[in-house]
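Asks: Predicted model follows, preceded by the sequence.
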Amino acid sequence: MWSLSNIAANIDLWLNEQVGATWAVVLEMVIAGVAVIGLFATLGLVLVIMERKVSAWMQIRLGPNRVGPKGMFQSLADTLKLLVKEGMTPGGADKLLFNVAPFVAMIVAMLLLAPLAFAKDFQLWDLNIGVLYISAVSSISVISILMAGWASNNKYSLLGAMRSGAQIVSYELSAGLAVLAIVVLTGSLRISDIIQAQENGWWLFKGHIPAIIAFIIFIIAVTAETNRAPFDMAEAESELTAGFHTEYSGMKFALFFLAEYANVFIVCAIGATLFLGGWMPFHIGNWTAFNGVMDWIPSSIWFFGKTFALIFLIMWFRWTFPRLRIDQLLNLEWKYLLPISMFNLLLVTLIAIMGWHF
């Protein structure tokens, strides 16, 4: 059946026949890099138009409807506009850090794609500490925001960056504990092992109530970590203009914009992998006929379907809840989410030790 893994296997076989094993590995790395860049470019176009259409649907209006059929090419037009705009650098800015910051944001997002399994047997790097790698690399993203805010020589940019730093560092704790709950249930940090453990049921369902609590906390925490509403205090337009990227324009602004949507995709892909089985189809017990139909759907469709369902959920948050004040934002994490996460991890540990999960 058509799948990403079959395409990858055929490319690998063809390259080995044509150029030998060594050059085949080199060319496969080049192809992987180009594919990641292409994926990010496509995600930027798709998620921007999706955001606008979702917001329009929730607000009972049309949304983009001029460029292309039903406005589907609006994000392409916006990209062309950003490409031709001049990139300005403020006179008092630290030019090196100012110019490097957007690239750091994109590089971190690209690194996070490495351990994710997009389909069955289709993974860039199945390292044995995949979850730890994701947690460690994702922590670097705050550096690009702090660099941009400080280097801009702008009080609004600096204040937005400091808010974002406090917010991301705070909510990383709850997100990490939610992820750790699934690691405890699985008994492995390897992404492929976590997915395989969900062959007979996704952890969201077979992990009982603690898994559901961990999932809810994870979604709230990653929404805050990606600076999405209602946690978008780092770029609160009414107070800070555009926050840490106030002074950015042209392609540098586009890179920050793209990195935000890339990070939304990545955190939703991680959530789909840990809690919803990743590429694993939906199975129900011994329902052989039903499970057979589910297996007929390509694994890549399952992965991207679950990921985009979670992206829709995060977009739903934006157009449902009002923006929190900075004190409310930090109170939510330190007084509520973190204690609940710690207690929930104890419950998950008890369930794993006693073998009470399905």
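Replies: Done, it's in.
Asks: rest of the way, CA atoms for contacts and neighbours
Replies: Will do.
Asks: next structured bit after the longest helix anywhere in the chain?
Replies: Among the segments of the chain that qualify as a helix by DSSP state H, the longest is helix 21-58. Using DSSP states H and E, the next helix or strand after helix 21-58 towards the C-terminus is helix 74-84.
Asks: Enumerate the positions of the longest helix of the chain that are buried.
Replies: 24, 36, 40, 43-55 (16 or more other CA atoms under 10 Å).
Asks: likewise stretch 86-101?
Replies: 93-94, 97-99, 101.
Asks: Look at it and report the distance between its end residues.
Replies: 18 Å (CA to CA, to the nearest Å).
Asks: Closest one to residue 232 out of the buried residues of stretch 86-101, please.
Replies: Among the buried residues of stretch 86-101, residue 101 lies closest to residue 232 (CA to CA), at 19.3 Å.
Asks: Would you format the buried residues of stretch 86-101 as JSON lines with distance to residue 148 and secondary structure included?
Replies: Converted to JSON lines, the buried residues of stretch 86-101 look like this (distance: CA to CA, whole Å; DSSP: H, G, I helix; E, B strand; the rest coil):
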{"residue": "93", "distance to residue 148": "10", "secondary structure": "coil"}
{"residue": "94", "distance to residue 148": "9", "secondary structure": "coil"}
{"residue": "97", "distance to residue 148": "7", "secondary structure": "helix"}
{"residue": "98", "distance to residue 148": "6", "secondary structure": "helix"}
{"residue": "99", "distance to residue 148": "8", "secondary structure": "helix"}
{"residue": "101", "distance to residue 148": "6", "secondary structure": "helix"}
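Asks: Just put these in JSON lines and tack on distance to residue 120.
Replies: Listed next are the buried residues of stretch 86-101 as JSON lines, based on distance: CA to CA, whole Å:
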{"residue": "93", "distance to residue 120": "47"}
{"residue": "94", "distance to residue 120": "46"}
{"residue": "97", "distance to residue 120": "40"}
{"residue": "98", "distance to residue 120": "40"}
{"residue": "99", "distance to residue 120": "39"}
{"residue": "101", "distance to residue 120": "35"}
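Asks: Let me know the closest of the residues you listed to residue 312.
Replies: residue 101 (28.2 Å).
Asks: residue contacts, that closest one?
Replies: 144-145, 147-148 (CA atoms under 8 Å, 6 or more residues apart in numbering).
Asks: same deal with residue 218?
Replies: So residue 218 contacts 174-175, 178-179, 271 (CA under 8 Å, 6+ apart).
Asks: and the comparison structure, right after this:
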Amino acid sequence: MWNWQGQPLTGLHILAMLIGGVIILLMTLGVVTYTILWQRKIIGWMQGRIGPNRVGPLGLLQTTADVLKLLIKEDVVPAMADRPLFLIAPIIAFVPAFMTLAVIPFSAHHVFTANLGIGVLYYLALSAITIHGVMLGGWASNNKYALIGGMRSAAQMLSYEIPLGMSIVGVVLMAGTMNLNDIVTAQAHGWWYIIPQFLGFCIFAVASTAELNRTPFDLPEAESELVAGYHVEYTGFRFAFFMLTEYVYLFAMAGLCATLFFGGWSGPFLPGWLWYAIKVFLFITIQFWIQATMPRMRVDQLMTFSWKVLMPLALANLVITAVLKALVG
């Protein structure tokens, strides 16, 4: 076996990769657990409620109890569902979400992550695979509401993936590389790209919210219309897989935003991993703030906004960036 640089892999290298994968998985599960708790706490505070405060000290074990409840629930498969696809769809959705974390540079010393030369392309390619899991879950359920939710999700994620990718290309042009570690290094010795790429950041922020299916773009799970959308027929741990996918992507997207526009692990006085954690925490908190504040958009408004607003702005940002890059060098 060889790595991406063409160098042979020894048994020690493979063992190190396996250990790194396990550590990243455990860290991700911990982050997701307390991200959900933080979401419930901060939205409760914004809406004048208390939030979870019963299970464990200060309610810190509430999410753990909820996960345990899901794991021991009965795994129900509808009689008329396409059983093989119904069972495998949550896995197809989750695995790419977890794999995107392999290239996110959590610190200057990427011990457990890959220093991949095409890290940006790798992230975008894998994140697109999740669409298949969501769509298959909706179709295999043999439920009209689940099917509509899956189709909405596919249309939404494909539509917003284009301006999202184009906003990232502006950063790639400025840095001259698709390596996420090199993009962070390029910002460590100058301005964070949030300043020269402010328009690109605004496009990224809106498009990433739609990619994550979060308010105000949470049409695939519109409970008032679709009774929970594409995962309406799922129970127990398979439903938990879909929810885990959503929050893992939130973590990954926050890491990508911090890397591309806010200098990743770079910053004065504090350790690099702590700077990264602060930036990710702020991105996630803003997502929850938006969720507690904004109403859901109509589906026609959602699609129109992508193609008639974000796409022209993304093209304009790309052209402006390319021209300035050519003039300044």
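Replies: Here it is on my side, so go on. From a predicted model like this one, the values you see are computed outputs, not experimental measurements.
Asks: Just give the TM-score of the two.
Replies: The TM-score (TM-score structural alignment, normalised by the length of structure 2) is 0.94; 319 aligned residues with a CA RMSD of 1.3 Å.
Asks: After alignment, which residue of structure 2 pairs with residue 156 of structure 1?
Replies: Matched to structure 2 by TM-score structural alignment, residue 156 of structure 1 sits across from residue 145.
Asks: Tell me how far that match lies from residue 225 of structure 2.
Replies: Distance of residue 145 of structure 2 to residue 225 of structure 2, computed by CA to CA: 8 Å.
Asks: The two: who's more crowded?
Replies: Neighbour count, other CA atoms under 10 Å: between residue 145 of structure 2 and residue 225, residue 145 has more, with 24 against 12.
Asks: Now the more buried one: closest residue in space that isn't a chain neighbour?
Replies: Once flanking residues are discounted, residue 145 of structure 2 sits nearest to residue 226: 5.1 Å by CA to CA, 6 or more residues apart in numbering.
Asks: how many other residues sit next to the one you found?
Replies: Neighbour tally, residue 226 of structure 2, other CA under 10 Å: 18.
Asks: Map it onto structure 1.
Replies: Alignment note (TM-score structural alignment): residue 226 of structure 2 maps to residue 240 of structure 1.
Asks: doesn't residue 156 make contact with its match?
Replies: Yes - if you go by CA atoms under 8 Å, residue 240 of structure 1 and residue 156 touch, sitting 5.1 Å apart.
Asks: thinking again about what came up before, Throw the contacts of residue 101 of structure 1 into a markdown table and include neighbour count, thanks.
Replies: Formatted as a markdown table, those follow (neighbours: other CA atoms under 10 Å):
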| residue | neighbour count |
| --- | --- |
| 144 | 23 |
| 145 | 27 |
| 147 | 22 |
| 148 | 32 |
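Asks: Do you have the helices of the stretch 251-358 of structure 1 handy? List them.
Replies: Counting by DSSP state H, counting those that start in this stretch, the segments of the stretch 251-358 of structure 1 that form helices are 288-296, 299-318, 326-331, 338-354.
Asks: do you know how far the match of residue 226 of structure 2 is from residue 320 of structure 1?
Replies: Residue 240 of structure 1 is 22 Å from residue 320 of structure 1, where distance means CA to CA.
Asks: Next: residue 92 of structure 1.
Replies: For residue 92 of structure 1, the distance to residue 320 of structure 1 - CA to CA - is 39 Å.
Asks: Next: residue 171 of structure 1.
Replies: 21 Å.
Asks: List of residues touching stretch 123-133 of structure 1?
Replies: 32, 113-117, 179, 189-192.
Asks: so what corresponds to residue 334 of structure 1 in structure 2?
Replies: Aligned by TM-score structural alignment, residue 334 of structure 1 pairs with residue 307 of structure 2.
Asks: next one: residue 322 of structure 1
Replies: Under TM-score structural alignment, residue 322 of structure 1 pairs with residue 295 in structure 2.
Asks: Please identify the residue in structure 2 that aligns with residue 56 of structure 1.
Replies: Per TM-score structural alignment, residue 56 of structure 1 is aligned with residue 44.
Asks: Give the closest residue to its match in space, chain neighbours not counted.
Replies: Spatial nearest neighbour of residue 44 of structure 2, excluding adjacent residues (CA to CA, 6+ apart): residue 51 at 5.0 Å.
Asks: residue contacts, that neighbour?
Replies: By CA under 8 Å, 6+ apart, residue 51 of structure 2 lies in contact with 40-45.
Asks: Same question for residue 95 of structure 2.
Replies: Contacts of residue 95 of structure 2 (CA under 8 Å, 6+ apart): none.
Asks: What lines up with it in structure 1?
Replies: That one, residue 95 of structure 2, aligns with residue 107 by TM-score structural alignment.
Asks: And residue 274 of structure 2? What does it align with in structure 1?
Replies: Using TM-score structural alignment, the equivalent of residue 274 of structure 2 in structure 1 is residue 301.
Asks: Provide a list of residues in contact with that match.
Replies: residue 279.
Asks: and the gap between it and residue 278 of structure 1?
Replies: Look at residue 301 of structure 1 and residue 278 of structure 1: by CA to CA, they are 10 Å apart.
Asks: Now check structure 1 for the residue matching residue 27 of structure 2.
Replies: Per TM-score structural alignment, residue 27 of structure 2 is aligned with residue 39.
Asks: Mind jotting down where the helices sit in the stretch 101-250 of structure 2?
Replies: Assigned by DSSP H, counting those that start in this stretch, the stretch 101-250 of structure 2 shows helices spanning 119-140, 144-175, 180-188, 198-211, 223-226, 236-261.
Asks: Please identify which of the ones you listed is closest to residue 110 of structure 2.
Replies: Using CA to CA, the nearest of the helices of the stretch 101-250 of structure 2 to residue 110 of structure 2 is helix 180-188, at 8.5 Å.
Asks: Check which helices and strands the closest one sits against.
Replies: helix 144-175, helix 236-261 (3 or more CA pairs under 8 Å, 6 or more residues apart in numbering; DSSP states H and E).
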